[in-house]
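Q: no letters, just coordinates:
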């Protein structure tokens, strides 16, 4: 029997979604790269409060994807969720240009909700372009991931000079315009390149009887209380939301199967591994996410950003350094992909928890560079750009050892009927880490730079040591999954 020919050309719809995602990430990272500077130096917020708010905002950006994806699957479909999300994000960028704290809260709320609708549903439409066993699927998602980093690279570069000159209004308008451009690309190209993709389900649950909608209604005061600083109450509501999400998703998963088979011992142990590694990843991302707040402030206050070329000197904006990580990812992601393959051929590829350990070592090494820079600060002196450049380089190496590996680990270990639920666990760990990152960034300027970076060297090393001690039982519970 003749085998069907393997398709090699990517579907045209991928390139439409590539450009849509590129412009959304351009918009988000342009805003993110100047947000802490905007709050501290224009709105005159204290660094601790601004860093806490920044962490709250970025954590809710992650959490909102759970709700946005849920609503799209059950009610509106991915197409309209993407459109609504893009409009909310653009509106948030424009509102943020009004230089008051009140409008800042409103803008953050709009961006959080917009991201929740936009981000998971663009990814879902990408998945709909391929059959389950389509050989082009992995390559397509790799190309799509490149759009994220290209947008993240150019966003800070285009708004940097405006922010440095104090023209934050124009910077946020550029971010909003970028989102609208991406949204227009999606809408104009949808009929030709994505016909029938991302449509609403034909059968929808009764609106007022759906527990998910009550959870979403509860999310509104969670966001408001978080933003206004009532963290004690909001933590309780957050816990209620998390429990409701997992309980409801588990029930829905079981309802889809004819018989709700109990978990085997092996499945329970593999799920435990996901939870354990998700917990350890919180320490990684808490340190890694210092980039948007503490390291951004350090670049502004303590880094000599003057570059001399051809007899001319000029100072690069502090937020431009935020473009280094996505640039490094674009350059080195193929290198790491090939490295794992070559090591696997020789039987020397580290296990998944082994890669987590390596990522923590590299992260610690990156902050050791910053610790050396902190020791070099004497009086009013500033340190060279290369300190941050090398820190971001080591952080990127660390990221490439944990970020794609972690998501892959979840899909390999999770029982088929609980994959979505356990991917939610992974995203929740990211959300928790972003919040903790903001809390720790709040100590920047309150303790010495040496103390600040010393903890970021020591803690990842200590956590890696604990993970190494747990390595044997973790590998045993993985049951042969590498």
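A: Nice, thanks for sending it over. The structure displayed is predicted, hence computed values, not measured ones. Residues are numbered from 1 along each chain as shown.
Q: rest of the way, CA atoms for contacts and neighbours
A: OK.
Q: in this structure residue 398 contacts residue 365, no?
A: No. Applying CA atoms under 8 Å, one finds residue 398 not in contact with residue 365, separated by 9.6 Å.
Q: the more surrounded of those two?
A: residue 398 (25 against 22; other CA atoms under 10 Å).
Q: which SSE is that one in?
A: Per DSSP states H and E, residue 398 falls inside helix 385-413.
Q: tell me which other helices or strands that helix touches.
A: helix 265-288, helix 324-345, helix 352-376, helix 419-441 (3 or more CA pairs under 8 Å, 6 or more residues apart in numbering; DSSP states H and E).
Q: comparison target below:
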């Protein structure tokens, strides 16, 4: 097996150390810190970018978020395998860091193809980087070195230092600079480059330790008492605690994996599952097959340890499914439902954007990539003017409102504060401290309590606002359902058949019509207001707009060309000032009734043009509802408390898991098993994203209740089975 480096001498006694640990650990600390800076900086902005910039509905944004956050934990399986067999850990880390840096810089450009390409680079790069960094940390120490747990704690602190700083920096840049979200993404790329340079310069300090137990000794080692941690050699000679069941486990896992793959193929072919969901089901089957293959290579205690990793990993999926709502649903909650002004009243949201001035020909000619990058970090003019004239100080308007991404830093700073307390608690308890499975069950319990806090937050936010209707609200594709809910109708043409008509509840089903009164519960976000107003545009206009969007696809990459459609009639009150698009991009020729575009009309432009064409009374009504409902935004302390409980849960589970895998995994396949452990996060993110797809149509109280109950049940199940899980570890604690 190639390690990609020349190992150090077997003994660590002559290695240079600092605070009792090899200097290489601190190189890995700062490398990982900057990599996490780039990852969490980008992750904290991703959902907000898709919703606020691309104007995607949360369910569609959640689908992309699900695919991205799932695959960044799937690719470590392949990255770990290539590192174990061909590349070596060090070369894999360098390749991964380089690919991720490219991906972050590509995020500075808004074109859809570039956006998707950037995500691809990040996904593949993370696959090479993630498992190998964790493995190298363990290899800085000889087998059974008591410093290894402390090393992972230090390493974990590097992760959280990067996770703390990145949302503060990238989030502030996204809301206060000319580059907006693209400034934040570029800053994430700069952080990744710093991490790569740190790793390259620190190579001479990273000294891996050769395993001092020759493979031949495994067959000649005698077992030790079961109340101590068995070495790999001893575990191989120890009988399985599962008895006869252990012998058939590889076969059962192969069979289960095959069944899952077959089911995925069948459900994909009949349309029950979409492509990505079918792929994930098949991946579950493939993963089961890989685990079966690994288990078949070992017997006795070593096989038990592999099964323990897998068994605990299943429970960990439930934890991450709830925890990873932080970047998804809780990010939306912070942006749309949380009061973010620190020491002043919230300003009313802007209803009419106005028409921006068109860039001059000279400005368009000078709009090169480098010119754009040079202006990206310049402070927005409005922010700069207010800051210079604000009597409360220059920084006051720059943190009002609090950048949404800043809430992503809460978890990281709490880890830094609470981790030492947790470490002291475990030491204080000594031999009485809970076992690894018990700690994980406790972690799941805290995660369930965290989500329960958000149930209370949603109840506090869910206040009703009533306003009298002066005319029928059923305009365009706006409809009223049988239960009084306001619905948006969508018609999908089918060749040779009648169109498919679907109806979706507006604003999570929280807008109803009761006795000529409109009742809106909780905050009406700007994106939901826009969807409703756009749906009120005449059906004929919506058809023409869809036709223009299709024609405009041919404008991709072309300059000084236009596409147009002729409207049957100009909608009453049509005002492109509500779209906020330059005349150069989209304009209306009133004389000829032509709607003209020079740019491809993506979702963002279609929604904004729809708002411009919306029914004037509906536009006025829901703009008022949006403004008035801002008073229902809730205190940020709900999120702080939820993150506090989630952080305690994470500290009971995540760092313990990394160390556990390093202790339990057979050395020959340690990187691959570390990758499989990362796969639990992949499935957790998949479930988290799948749940997020229902945010659009689920009342917030019901949404958080569902997650809290499921995670709570998983905690109880693990609590009951914790003794069996502990026995499977054969002394590892």
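A: Right, received. Where do you want to start? These figures come from a predicted structure and were not determined experimentally.
Q: that older thread, any idea how far the helix holding residue 398 of structure 1 is from the middle of the chain?
A: 12 Å (CA atoms, centre = their mean, to the nearest Å).
Q: for stretch 230-246 of structure 1, same thing?
A: Worked out by CA atoms, centre = their mean, stretch 230-246 of structure 1 lies 21 Å from the chain centre.
Q: just the buried residues of it, please?
A: 234, 237, 238, 241, 242, 244, 245 (16 or more other CA atoms under 10 Å).
Q: tell me where structure 1 has strands.
A: In structure 1, the strands defined using DSSP state E lie at 306-309, 312-315.
Q: mind checking how far the counterpart of residue 328 of structure 2 in structure 1 is from residue 38 of structure 1?
A: Alignment note: residue 328 of structure 2 maps to residue 293 in structure 1; criterion TM-score structural alignment. Separation of residue 293 of structure 1 from residue 38 of structure 1 (CA to CA, to the nearest Å) stands at 11 Å.
Q: who has more neighbours out of those two?
A: Higher neighbour count among residue 293 of structure 1 and residue 38: residue 293, with 28 against 23, using other CA under 10 Å.
Q: surely residue 65 of structure 2 meets residue 689?
A: Yes. Contact criterion CA under 8 Å: residue 65 of structure 2 and residue 689 qualify, at 6.6 Å.
Q: look at these two and report which has more neighbours.
A: Comparing residue 65 of structure 2 with residue 689 by other CA under 10 Å, the one with more neighbours is residue 689, at 30 against 26.
Q: list the contacts for the residue mapped onto that one from structure 1?
A: Matched by TM-score structural alignment, residue 689 of structure 2 corresponds to residue 438 in structure 1. Contact partners of residue 438 of structure 1, counting by CA atoms under 8 Å, 6 or more residues apart in numbering, are 51, 52, 53, 54, 55, 56, 290, 293.
Q: next: residue 628 of structure 2.
A: Going by CA under 8 Å, 6+ apart, residue 628 of structure 2 touches residue 465.
Q: in the helix or strand hosting it, what's buried?
A: Take DSSP H and E as the rule and residue 628 of structure 2 turns out to sit in helix 616-629. Across helix 616-629 of structure 2, burial judged by 16+ other CA under 10 Å covers 616, 617, 618, 619, 621, 622, 623, 625, 626, 627, 629.
Q: about what we covered before: wait, which of the helices and strands packed on helix 385-413 of structure 1 is closest to residue 114 of structure 1?
A: Among those, the nearest to residue 114 of structure 1 by CA to CA is helix 419-441 (16.4 Å).
Q: so how far is residue 411 of structure 1 from the spatially most central residue of structure 1?
A: For structure 1, the residue nearest the mean C-alpha position is residue 62 (6.7 Å; CA atoms, centre = their mean). Using CA to CA, we find residue 62 of structure 1 at a distance of 19 Å from residue 411 of structure 1.
Q: kindly report the same for residue 168 of structure 1.
A: From residue 168 of structure 1 to residue 411 of structure 1 the distance is 41 Å (CA to CA).
Q: and what of residue 129 of structure 1?
A: On the measure of CA to CA, residue 129 of structure 1 and residue 411 of structure 1 end up 20 Å apart.
Q: can you check residue 393 of structure 1 too?
A: Taking CA to CA, one finds residue 393 of structure 1 at 28 Å from residue 411 of structure 1.
Q: number of residues surrounding the aligned partner of residue 151 of structure 1 in structure 2?
A: Structural alignment (TM-score structural alignment) places residue 151 of structure 1 against residue 162 in structure 2. Around residue 162 of structure 2 there are 26 other residues, counting by other CA under 10 Å.
Q: right, and residue 162 of structure 2 touches residue 31 too?
A: No. Using CA under 8 Å, residue 162 of structure 2 is not in contact with residue 31, being 9.8 Å away.
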